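Engineer: sequence first, then the predicted structure, then my questions.
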Amino acid sequence: MARRALTTTAATLTVTAALLLTACGGGGDKSSDDIKGADAGSSPSASASTSTPSGSERPDITIPSSFQLTFENWTSSDPDEQAVLNDGKEQLRAGYAAIIENKPDGGEALAFYDTEAGLSQDREWIKSYTGKNVTVIGELPVFDPQATLFAKKTKAQLRYCTDESKAQTKNRKTGEVVGNPAGTDPQVAYVVTMQKNEQGVWQTVSTNSKRGGCS
């Protein structure tokens, strides 16, 4: 019920597709529901969250108010680091939007923010929800971001944490709402590997997650 905590195998993320919504990656405990989302079939409303980072031709991404995906202290005084934070944020939003909109292929926005390898991984994560006919609802704070650039600022690593305490999945047909099992650590740490493409977009290559990895 958190961010798309995609691990190398989608199964690691969510056994029943509930909270984790991190990008694909390695690690991450199994939980009966690892995704936070919004009502199935719900369309963006005036209260929906829309964000477009500065830059060229970034896609618009809208998330319904039924899923509150918030980014705390998502800023850096370094413009290069801020660029990584901006695109990393939108990539995560694109993944959740795909789950909410029931798009197993991830949609155009996610393809914009993912490399080919990253998109393949994220599709596995998204299908762990769409394949079970569930969406995400509730609240998912994303916090403690740390961006590190290397390889002459062409590659980067983005770390952050999520708190799934108030995130759930909702069955599109039955309306059943499911959260993480009792006793599950709600905080999940993510490590996202990124690279800058020729258009200057920081794309996700892979994502690893670890439940309980936040301090």
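Structural biologist: Now that the structure is in, tell me what you want to look at. Numbering: from 1, shown residues only.

Engineer: from here on, just use CA atoms for contacts and neighbour counts.
Structural biologist: Fine.

Engineer: packing partners for the longest helix anywhere in the chain?
Structural biologist: Counting by DSSP state H, the longest helix found in the chain is helix 79-100. Applying 3 or more CA pairs under 8 Å, 6 or more residues apart in numbering; DSSP states H and E, one finds that helix 79-100 contacts strand 61-63, helix 107-113, helix 116-130, strand 134-150, strand 155-163, strand 202-211.

Engineer: now do the fifth one: which elements does it pack against?
Structural biologist: With contacts taken as 3+ CA pairs under 8 Å, 6+ apart, strand 155-163 sits against helix 79-100, strand 134-150, strand 187-196.

Engineer: mind checking which of the ones you listed is nearest Ile35?
Structural biologist: strand 134-150 (5.8 Å; CA to CA).

Engineer: re earlier: turn the helices and strands packed on strand 155-163 into TSV, including distance to Pro59 and mean neighbour count.
Structural biologist: Formatted as TSV, those follow (distance: least, CA to CA, whole Å; neighbours: other CA atoms under 10 Å):
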stretch	distance to Pro59	mean neighbour count
helix 79-100	9	23
strand 134-150	21	23
strand 187-196	17	24
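
Engineer: re the thing from before, could you dump the helices and strands packed on helix 79-100 into TSV with distance to Phe71 added?
Structural biologist: Listed next are the helices and strands packed on helix 79-100 as TSV, based on distance: least, CA to CA, whole Å:
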stretch	distance to Phe71
strand 61-63	14
helix 107-113	18
helix 116-130	20
strand 134-150	5
strand 155-163	9
strand 202-211	17
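
Engineer: want to compare, so here's the second one:
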Amino acid sequence: MNRSTRRVAAALTASAALLLTACGGSDDSKDNDKIAGADAGSEKPASPSPSAPADGAKRPEIKLPKTFQANFEGWTNSDPKLQAILDDGKERLRAGYAAIIASDPRDTALKFYSAGATLKSAPEWVKTYKGLTLKGSVRVFNPQVHVSNEGFGVLFYCVDEAKGYTRNLKTGKVEGTPEGDDPKVQYRTRLDKNAQGVWQTSTVQTDRGGCDQ
């Protein structure tokens, strides 16, 4: 599932600088790859998104097909505020998967969970998958979340694409992570809370090979 979209990631890197500074880190990534992952083709959907949080915002329902699974591990936190960031960050990733499956750069859910730089970058990312769908599964693990002194959320997590594949809709050709490439990608995201109480992802940076596990 490793289509090279470095031109998209390059545009994200600059907007992620503030996020990394807030985390007390520096951008020492070896390979700022594409935003990894996507769900699978246009088959019968399953796995609806969880019920909306108690803030009252009307969140869109996101459905993923049975032919692709996004398995989230350890996405719980005893702090309600941090849990809200985890929930909305998770749904933003799922929305990206659903947009690719539907070949819809203007997907409503993806727009709902995006703000700032990602409102422009997300549709361009979806377009890089034109003519493709996804199958298999990805493992989304090791979430690290906190709220900055300025009040925005910082969420890092890893996606293991080892069992995720792209399938060409015309030829049926299936491709996975190229041999020699690390299938694990670290996502580094910033989330800002809007007036409706939704934590929208405003910047994203990815680092292929940035995960320890």
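Structural biologist: Yep, it's here. The structure displayed is predicted, hence computed values, not measured ones.

Engineer: before we move on, back to that, name the stretch among the helices and strands packed on helix 79-100 of structure 1 that sits most buried.
Structural biologist: Ranked by mean neighbour count, these are led by strand 202-211 with a mean of 26 (mean count of other CA atoms under 10 Å).

Engineer: in structure 2, which residue range corresponds to that strand?
Structural biologist: Aligning strand 202-211 of structure 1 against structure 2 (TM-score structural alignment) gives residues 199-208.

Engineer: just the element for the residue of structure 2 positioned farthest from its centre, please.
Structural biologist: Most distant from the centre of structure 2: Thr171, at 26.8 Å, with distances by CA atoms, centre = their mean. Counting by DSSP states H and E, no helix or strand carries Thr171 of structure 2.

Engineer: map it across to structure 1 for me.
Structural biologist: By TM-score structural alignment, Thr171 of structure 2 lines up with Thr174.

Engineer: same question for Phe156 of structure 2.
Structural biologist: In structure 1, Phe156 of structure 2 lines up with Arg159, judged by TM-score structural alignment.

Engineer: hmm, its match is touching Tyr190, no?
Structural biologist: Yes: in this structure Arg159 of structure 1 lies within contact range of Tyr190 using CA atoms under 8 Å: 5.5 Å.

Engineer: what sits against the counterpart of Val140 of structure 2 in structure 1?
Structural biologist: Counting by TM-score structural alignment, Val140 of structure 2 corresponds to Val142 in structure 1. Counting by CA atoms under 8 Å, 6 or more residues apart in numbering, Val142 of structure 1 makes contact with 3, 69-72, 160-163.

Engineer: and Val142 of structure 1, how close does it get to Lys89 of structure 1?
Structural biologist: According to CA to CA, to the nearest Å, Val142 of structure 1 and Lys89 of structure 1 sit 9 Å apart.

Engineer: what do you get for Gly55 of structure 1?
Structural biologist: Using CA to CA, one obtains 14 Å as the distance from Gly55 of structure 1 to Lys89 of structure 1.

Engineer: and if you look at Gly27 of structure 1?
Structural biologist: The gap separating Gly27 of structure 1 from Lys89 of structure 1 is 21 Å, by CA to CA.

Engineer: I am finished for the moment; much appreciated.
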